[in-house]
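[1] what follows is a predicted protein model with its sequence.
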Amino acid sequence: MSLTKSILARLRRLRRDESGSGTVEMVFMVPLLCWCLLSTISYFHAYRSEHVATKAATTLADMVSRETEYITPSYLNGMRGMLRFLTMSDTVPSYRLTVIMWNEDKNKYVVRWSRERGDKPTLRTSDLPDISNQLPLLKDQERAIIVETWTDYVPQYEYNLGLNEFEFESFIVTRPRFSTQLCFAPTAETDPVDAKC
């Protein structure tokens, strides 16, 4: 038997031999299964965090829509603490509370007042055309409340599963429920003439 025939015969035997294939398959599949499991957990955690951030923003919007007293700086600080509690965030989330009004004569939305807690600027009337597609149709002089929140998200695992740190943004528009407007005052004892409504 020649050397070539001997090598070919051994290769044929090797091709038919299935001993040890389970070990080889396990070596290939276990890391893949672990990666799939951890990816599923990470993406579930990210979607859950986004859902919680949106629910927290909705809770804040509902809270201020029912308010009949002045919104004060201490009230705004309390809202930020509540936002952090509701989002269970390690970092302190930012938010912005804005009251807008539709001015029929000028045919545009007007910011009545805007306050923020965090690193975002207050909203101005000149910013409203950029978000006008997110604003409801209002009657002349009717007011609406905008609550925007920004919550940082940090992935649960340090190695890269396709998720990086990013920021969840929520944008909620509601209207005052028990009064016609929501007013801001530097203190609870402010004279009604000095309040911004």
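    That came through, no problem.
[2] going forward, measure contacts and count neighbours with C-alpha atoms only.
    OK.
[3] which ones are touching Tyr157?
    Contacts for Tyr157 were tallied using C-alpha atoms under 8 Å, 6 or more residues apart in numbering; they are Ser42.
[4] burial count for Leu137?
    For Leu137, the count of nearby residues is 12 (other C-alpha atoms under 10 Å).
[5] for Met88, see how far away it is.
    The gap separating Leu137 from Met88 is 34 Å, by C-alpha to C-alpha, to the nearest Å.
[6] what's the answer for Glu50, then?
    From Glu50 across to Met88, the span is 12 Å (C-alpha to C-alpha).
[7] ok, now Asn164?
    To Met88, Asn164 is 19 Å away according to C-alpha to C-alpha.
[8] quick check: closest non-adjacent residue to the residue most central in space within the chain.
    Taking C-alpha atoms, centre = their mean, the centroid of the chain lies closest to Phe168, which sits 2.5 Å from it. In this structure, Phe168 finds its nearest non-sequential neighbour in Thr151, 5.1 Å apart by C-alpha to C-alpha, 6 or more residues apart in numbering.
[9] go on, Ser114?
    Ser114 sits nearest to Thr98 (C-alpha to C-alpha, 6+ apart), 4.2 Å away.
[10] the one you found sits in which helix or strand?
    Assignment of secondary structure by DSSP states H and E places Thr98 within strand 94-103.
[11] and here's the other structure:
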Amino acid sequence: MTMTRFRSRLRSDQRGVAAIEFAIVAPVLVVLLLSVVTYFTAARDDHQAKRAAFTVSDLITRQTSVDTAFLTLARQILIHTSPTSASEPALRVTSVSRPVDAMTVDWSYATPPFAAMTSVAVPAARLPAIAVGESLIVVETDAAYAPAFPIAGLVLPRLQNLTSARPRLVGRIARTN
């Protein structure tokens, strides 16, 4: 067998081509699949963290007064309704009112790393406008997020939420100790 014949037979042989193509394409497809799973899991967990914050906000706005034991219970509800892929969430609940021109803080409850709010540090654009004499409950949550597949570019480092709602039964929710 001459060398030229051997080369032409080798070039025309198609056995194993599919395996080589699969070896080239498979890693790209696996990374793409894991990226899609990570992205949609992060979106789902972010949505679940927002729902947990809204649940706590809704629970508090249905009260006429709250105490530390009730707010601790609200935090436990937040922990149980938050995504399992996130760390234990921190919570800050603040009652904000507008007696005259500027908003003031009536009371604030916080768990680390949050500190109790003493002045309205939330940008006004993130809060709804309230009339003079009205109040607002502001609920902030924060949790570290750990994606199942930490692929570069698709990492959501924190699940941070801010929600606000008006008290439902009274003009201002009182805090008792």
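    Sure thing, it's come through. Note that this is a predicted model, so its numbers are computed, not measured.
[12] of Glu50 and Met88 of the first structure, who's got more company?
    When Glu50 of the first structure and Met88 are compared for neighbours, Glu50 comes out ahead with 20 against 15, by other C-alpha under 10 Å.
[13] and the helices in the first structure?
    3-16, 21-65, 73-87 (DSSP state H).
[14] what's the single longest strand in the second structure?
    strand 135-144 (DSSP state E).
[15] how about Ala74 of the first structure, what's its match in the second structure?
    Not Ala; residue 74 of the first structure is Ser. Aligning on TM-score structural alignment places Ser74 of the first structure opposite Ala69 in the second structure.
[16] okay, that match and Tyr109 of the second structure: tell me how far apart.
    Separation of Ala69 of the second structure from Tyr109 of the second structure (C-alpha to C-alpha): 11 Å.
[17] compare those two (neighbour count), which wins?
    Of the pair Ala69 of the second structure and Tyr109, Tyr109 is the one with more neighbours under other C-alpha under 10 Å, namely 19 against 11.
[18] ok, now which ones touch the more buried one?
    Applying C-alpha under 8 Å, 6+ apart, we find Tyr109 of the second structure in contact with Thr68, Leu71, Leu91, Arg92, Val93, Thr94, Ala116, Met117.
[19] residue in the first structure matching Ala19 of the second structure?
    In the first structure, Ala19 of the second structure lines up with Thr23, judged by TM-score structural alignment.
[20] and Glu67 of the first structure, what does it touch?
    Contacts of Glu67 of the first structure by C-alpha under 8 Å, 6+ apart are Pro176, Phe178, Ser179, Leu182.
[21] repeat for Trp102 of the first structure
    Lys108, Tyr109, Val110, Leu138, Lys139, Asp140, Gln141, Glu142, Arg143.
[22] redo these as JSON lines? Include distance to Met29 of the first structure and neighbour count.
    As requested, the contacts of Trp102 of the first structure are exported to JSON lines (distance: C-alpha to C-alpha, whole Å; neighbours: other C-alpha atoms under 10 Å):
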{"residue": "Lys108", "distance to Met29 of the first structure": "60", "neighbour count": "15"}
{"residue": "Tyr109", "distance to Met29 of the first structure": "58", "neighbour count": "25"}
{"residue": "Val110", "distance to Met29 of the first structure": "60", "neighbour count": "19"}
{"residue": "Leu138", "distance to Met29 of the first structure": "58", "neighbour count": "15"}
{"residue": "Lys139", "distance to Met29 of the first structure": "62", "neighbour count": "11"}
{"residue": "Asp140", "distance to Met29 of the first structure": "65", "neighbour count": "14"}
{"residue": "Gln141", "distance to Met29 of the first structure": "65", "neighbour count": "14"}
{"residue": "Glu142", "distance to Met29 of the first structure": "62", "neighbour count": "17"}
{"residue": "Arg143", "distance to Met29 of the first structure": "59", "neighbour count": "23"}
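[23] and which of the residues you listed is nearest Leu8 of the first structure?
    Checking those against Leu8 of the first structure by C-alpha to C-alpha gives Tyr109 as the nearest, at 83.3 Å.
[24] how about the closest one: what's its closest non-neighbour residue?
    Trp102 (4.5 Å).
[25] which one in the second structure is aligned with that neighbour?
    Aligning on TM-score structural alignment places Trp102 of the first structure opposite Arg98 in the second structure.
[26] related to what we said a few turns ago, next, count neighbours for the corresponding residue of the second structure for the residue nearest to Phe168 of the first structure.
    Matched by TM-score structural alignment, Thr151 of the first structure corresponds to Ala143 in the second structure. Ala143 of the second structure has 21 neighbouring residues, counting by other C-alpha under 10 Å.
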